[in-house]
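1. pasting a predicted model and its sequence here:
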Amino acid sequence: MAGTEAASSGRHAIASIYRSHHGWLLNLLSRKLGNMECAADLAHDTFARLIHAGDAASLREPRAYLTTVSTNLTADYFRRQALERAYLEALACLPEPSVPSPEDRALILESLTAISCALDRLPARVRDIFLLSQVDGLPYRDIADEMGITVNMVQKAMAKAYVQCCRVLQR
């Protein structure tokens, strides 16, 4: 019964937080995003994270928690938007026969978003090494010199980044 009581307490805590703070969060996100539909989606995602975390009953400052989670989700949203804009701009520069189908574009955007999120989860130095190699095209020796580390450390960081990207793309 103790597990049932805890689950019930958690549901009541979430319902209470939702009733007390949903409107406030929706207004906050609406001001940040300038779009009520996106704000509603991110507010929903914020509360979904709260439910998934499973510790709503122990929150002493729900608004601080909701602000942190919604800020992170907003950053992800803007990052996805920037990726999509950059991708669409790159597509616009391609000759017509090279333009991928709408289905392929959706898959590519989904993959780019997943890789971006995967890179965000890496330690900053590993991410920087990966970007210097893959975006800037620097050889490992130049990366090592620029960062003041060994080529072996660059190789290990790249392996870690590749593993993270592969995990995301296999889902």
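-> Yep, that arrived.

2. make it CA atoms for all contacts and neighbour counts henceforth
-> Will do.

3. who's in contact with the residue nearest to Thr46 when sequence neighbours are not counted?
-> Computed as CA to CA, 6 or more residues apart in numbering, the closest residue to Thr46 that is not its neighbour in sequence is Ser70, at 5.6 Å. By CA atoms under 8 Å, 6 or more residues apart in numbering, the contact set of Ser70 is 29, 42-43, 46.

4. then this one, side by side with the first:
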Amino acid sequence: MRLSALQIRARIAYWRSIDRSGLDRERRDIQPARLERLRAAFASMPAPTRDIFAMHRFDDLPYDRIAVRLGIEVDEVEAHIAAALIHLCRALDDNR
């Protein structure tokens, strides 16, 4: 999808208008050990699960677009996302 110059300027204006001070505070509050566990858990996911999770969370692609792009069913995308979230939650579980 190619964006027009007007759409690009609108997106830039939108992103500049967002108050990111809360995000910076949250990033500072993350304990380094928890962050490292999260990174390790993400890296240890099976490649398809990691890729689908990244497409959804980082590229903001909806499930149906991911399914079309990969030639799989939406149910499979949902299963990969669920598996990724479970994997990450278990890695961050402090009761382990």
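-> Ah, there it is. None of the values given here were measured: they were computed from a predicted structure.

5. TM between them?
-> Once the chains are laid over each other, their TM-score by TM-score structural alignment, normalised by the length of structure 2 reads 0.65; 75 aligned residues with a CA RMSD of 2.4 Å.

6. rewinding a little: please, which helix or strand holds the residue nearest to Thr46 of structure 1?
-> helix 62-92 (DSSP states H and E).

7. list the buried residues in that helix.
-> 62-63, 66, 69-71, 73-74, 76-77, 80, 83-84 (16 or more other CA atoms under 10 Å).

8. make JSON lines from those residues and add distance to Asp136 of structure 1 to it.
-> As requested, those are exported to JSON lines (distance: CA to CA, whole Å):
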{"residue": "Pro62", "distance to Asp136 of structure 1": "42"}
{"residue": "Arg63", "distance to Asp136 of structure 1": "41"}
{"residue": "Leu66", "distance to Asp136 of structure 1": "37"}
{"residue": "Val69", "distance to Asp136 of structure 1": "32"}
{"residue": "Ser70", "distance to Asp136 of structure 1": "32"}
{"residue": "Thr71", "distance to Asp136 of structure 1": "29"}
{"residue": "Leu73", "distance to Asp136 of structure 1": "28"}
{"residue": "Thr74", "distance to Asp136 of structure 1": "27"}
{"residue": "Asp76", "distance to Asp136 of structure 1": "23"}
{"residue": "Tyr77", "distance to Asp136 of structure 1": "25"}
{"residue": "Arg80", "distance to Asp136 of structure 1": "21"}
{"residue": "Leu83", "distance to Asp136 of structure 1": "17"}
{"residue": "Glu84", "distance to Asp136 of structure 1": "20"}
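
9. quick one: which of those is nearest Val135 of structure 1?
-> Leu83 (14.0 Å; CA to CA).

10. hang on, the closest one packs against Ala114?
-> No. Between Leu83 of structure 1 and Ala114 there is no contact under CA atoms under 8 Å: 10.9 Å.

11. what is the burial count for Arg65 of structure 2?
-> Here the number of neighbours of Arg65 of structure 2 (other CA atoms under 10 Å) works out to 14.

12. repeat that for Leu85 of structure 2.
-> Neighbour tally, Leu85 of structure 2, other CA under 10 Å: 15.

13. which residues in structure 1 form helices?
-> Remark: helices assigned in structure 1 by DSSP state H are 2-33, 36-53, 62-92, 102-120, 124-134, 140-147, 151-170.

14. can you tell me what sits against stretch 133-149 of structure 1?
-> Counting by CA under 8 Å, 6+ apart, 129, 132, 150-151, 153-155 sit against stretch 133-149 of structure 1.

15. try 6 Å this time
-> Contacts with stretch 133-149 of structure 1, where a contact means CA atoms under 6 Å, 6 or more residues apart in numbering, come from 132, 150-151.

16. distance from the chain centre to the regular element (helix or strand) spanning Ala13 of structure 2, please.
-> Using DSSP H and E, Ala13 of structure 2 sits within helix 5-17. On the basis of CA atoms, centre = their mean, to the nearest Å, helix 5-17 of structure 2 is displaced by 22 Å from the centre of the chain it belongs to.
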